[in-house]
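Asker: Sequence and predicted model, in that order:
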Amino acid sequence: MGARGRAEGTGRMGTIGELGEFGLISRLVGRLPAGPAIALGPGDDAAVITAPDGRVTATTDLLVQGRHFRLDWSGPYEIGRKAAAQNLADVVAMGARPTALLVGLAVPPATEAAWAERLYDGLADECAETGAAIAGGDVVGAAEVVIAVTALGDLGGAPPLTRSGARPGDAVAVRGRLGHSSAGLDLFRAGADGPAELLDAHRRPRPPYTAGAEARAAGATALLDVSDGLLQDLGHIAAASGVRIEIDSAAVPVPALLGPDGLRHALTGGEDHAFAATFPAGAVPPAWTAVGRVAAGSGVVVDGRSYGPGGWDHFAS
């Protein structure tokens, strides 16, 4: 069921504290559609997820109020979609098909129950983009909102696409928006009211979930989700593969919408959850944009020079 198919909540249904743990769970579970990989969903001590491949890809992320989202900038629906997207994108970046999410929610008891319902609507609707579903989770009271999401996926019998396969001579290409969330964050910090597209991009990423299948079909040698900035994340491929990655700034997609700092946003801005991959020369898929090449050496350079600082570090000041 899409976002428009759910009730927005008419009239007061009370706070989470008034509803209680099990009352909240009942409300949230009742809003969650089943998924094809969910053999046993919420209601028991653990869920049962089918794993036809015999292997399961797994990833997890935390979102903390004030660190990853602000309640005065984003509504619960956008926060839910963001929380799901950043995990689903990691599964896709392994060349896998997302199957299920497990969600842990810590929330102040005074929070309106309708807020939690809209959060889960966002989580469920983002899952629907990939065919995955929420299989279970946990709720707990806390002083601020914290969301923990674990995503599972199925490789369908194929090997995972890792960061360690890039070889000199490969092309480097990207798929999806770059720099939009970063530009939107700058606008929020400046108190600006537009462009709306950039503000929305910061609230909610839009990963191109077909990227994993496209990359695999084209023979990608390495693939990852761009979560912390293109250059920083390409640095992970360079380090894991023992190569140097050379980026041509003129080839990086920088729409005018990003403003005068567009290149900086595109190279160092995170949270768009685009994808970056390396492909054998001449094998870049049509929907992807070639932005550079793999060479012998180490590190990442732009137009032959180091570019920095940039990229996201959770423990940087």
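Answerer: On my side now, so go ahead.

Asker: rest of the way, CA atoms for contacts and neighbours
Answerer: OK.

Asker: buried set for stretch 287-294?
Answerer: Within stretch 287-294, the residues scored as buried using 16 or more other C-alpha atoms under 10 Å are 288, 289, 290, 291, 292, 293, 294.

Asker: Filter the residues you listed down to just the ones in strands.
Answerer: Of the buried residues of stretch 287-294, the ones assigned to strands by DSSP state E are 289, 290, 291, 292, 293, 294.

Asker: okay, pairing it with this:
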Amino acid sequence: MSDDRSGQPTLADVGEDGLLAAIFPRLPHAAGTLVGPGDDTAVVNAPDGRVVATTDVLVEGRDFRRDWSSAQDVGWKAAAQNLADVAAMGAVPTALLVGLVAPPELEVSWAVGLADGLAAACSGTGAGVVGGDLSSGPLIVVSVTALGDLQGRDPVLRSQARPGEVVAVAGPLGRSAAGWELLRLGRGDVAAELVAAHRRPTPPYASGVVAAVAGATSMLDVSDGLGRDLGRIARASGVGINLDGWLADASAFPELLAAAQVLSDPSLVLSWVLGGGEDHCLVATFPADATLPDGFDRIGEVIPATGPAPVLLDGEPLDTLGWDHFRP
């Protein structure tokens, strides 16, 4: 980690105005931005008349480590997890608002790198960074609020799944969790693509609109683990979910199995697939007679409510797996 002895300008050296002057030119602009950064508020076009809004916070040491991830990686991840939330409602992203808390001795180059990562993640999504806030504190905290447009469609909620429907997923499962485990155990050299998936997840943003148009009845992005997040759909909808047994077959995930074998624990594959989050893939339910849209693969079915265990794996209760911000 850098400090004021590195010879690089710090936030204390340039001050808030100097930092903003360095960052503003690097922020992406979106066509729907009517007033961008620099005023008391931004003004963003809302052609649908409704605004989808979500926010997430990344805390240094809890959600990212600077010895594992570059500033660009952190910016990318902060944007990606919010853009995925917008996509999970069947909307398209329009704007991001970014708050940064940082120690005064942080190098300006790190904050500039964060802006570059935000811009890179927004590229091709239609979203721009329209403003935010700065403050000082002992740790780096990055807060992102994303706005989106439903384009006249109804939002796809978590609460509309019904028994008999198909559960399907778009995007990879378990890759970010595997990358995190490799980094934790000092084996980040084993599978560069898995480590990259942890540092810079690539959610299937466009699949959110595709799913909404195809008639998805419920949807969310997998941020805390497939089992935990599907439990949220099940509870909100008053149903159960039975996942197909092939998800427990490690050989169905050769890339993950190879990494787990290097770590001498093939059982890790199951925990990565069912409990790993931060890939931000999209999981949705569709009517039984619907044709799954391109990019979605069946992983289970919606069943009547099953009692205290809302998610089953091949008919057996699935142990709670996944991330909880308030547990070790």
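Answerer: Alright, I've got the coordinates. This one's a predicted model, so the numbers in the text were calculated from it and none came from an experiment.

Asker: related to what we said a few turns ago, can you redo the buried residues of stretch 287-294 of structure 1 as a markdown table with distance to residue 108 of structure 1?
Answerer: What follows is those, written out as a markdown table (distance: C-alpha to C-alpha, whole Å):
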| residue | distance to residue 108 of structure 1 |
| --- | --- |
| 288 | 43 |
| 289 | 44 |
| 290 | 46 |
| 291 | 45 |
| 292 | 47 |
| 293 | 49 |
| 294 | 48 |
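
Asker: between those residues, which is closest to residue 245 of structure 1?
Answerer: Nearest to residue 245 of structure 1, judged by C-alpha to C-alpha, of the buried residues of stretch 287-294 of structure 1 is residue 294 at 4.7 Å.

Asker: Could you measure from that closest one over to residue 248 of structure 1?
Answerer: 12 Å (C-alpha to C-alpha, to the nearest Å).

Asker: Endpoint to endpoint, stretch 34-42 of structure 1 covers what distance?
Answerer: Stretch 34-42 of structure 1 has an end-to-end distance of 10 Å (criterion: C-alpha to C-alpha).

Asker: and what of stretch 238-246 of structure 1?
Answerer: Start-to-end, stretch 238-246 of structure 1 (C-alpha to C-alpha) is 10 Å.

Asker: Three-state assignment for the residue positioned nearest the centre of structure 2, please.
Answerer: For structure 2, residue 81 is the residue whose C-alpha lies nearest the centre (C-alpha atoms, centre = their mean; 2.7 Å). Three-state assignment for residue 81 of structure 2 (DSSP: H, G, I helix; E, B strand; the rest coil): helix.

Asker: What's the match for it in structure 1?
Answerer: In structure 1, the residue matched to residue 81 of structure 2 (TM-score structural alignment) is residue 86.

Asker: Tell me who's in contact with the closest residue to that match other than its chain neighbours.
Answerer: Distances taken as C-alpha to C-alpha, 6 or more residues apart in numbering place residue 273 nearest to residue 86 of structure 1, at 6.6 Å, with adjacent residues excluded. By C-alpha atoms under 8 Å, 6 or more residues apart in numbering, residue 273 of structure 1 lies in contact with 85, 86, 89, 176, 177, 205, 206, 207, 225, 226, 227.

Asker: Residue 241 of structure 1: which of these is nearest?
Answerer: Closest approach to residue 241 of structure 1 among these (C-alpha to C-alpha): residue 225, at 16.1 Å.

Asker: What sits closest to that closest one if chain neighbours are left out?
Answerer: Spatially, and ignoring its direct neighbours in sequence, residue 225 of structure 1 is nearest to residue 275 (4.6 Å; C-alpha to C-alpha, 6+ apart).

Asker: Cheers, nothing more for now.
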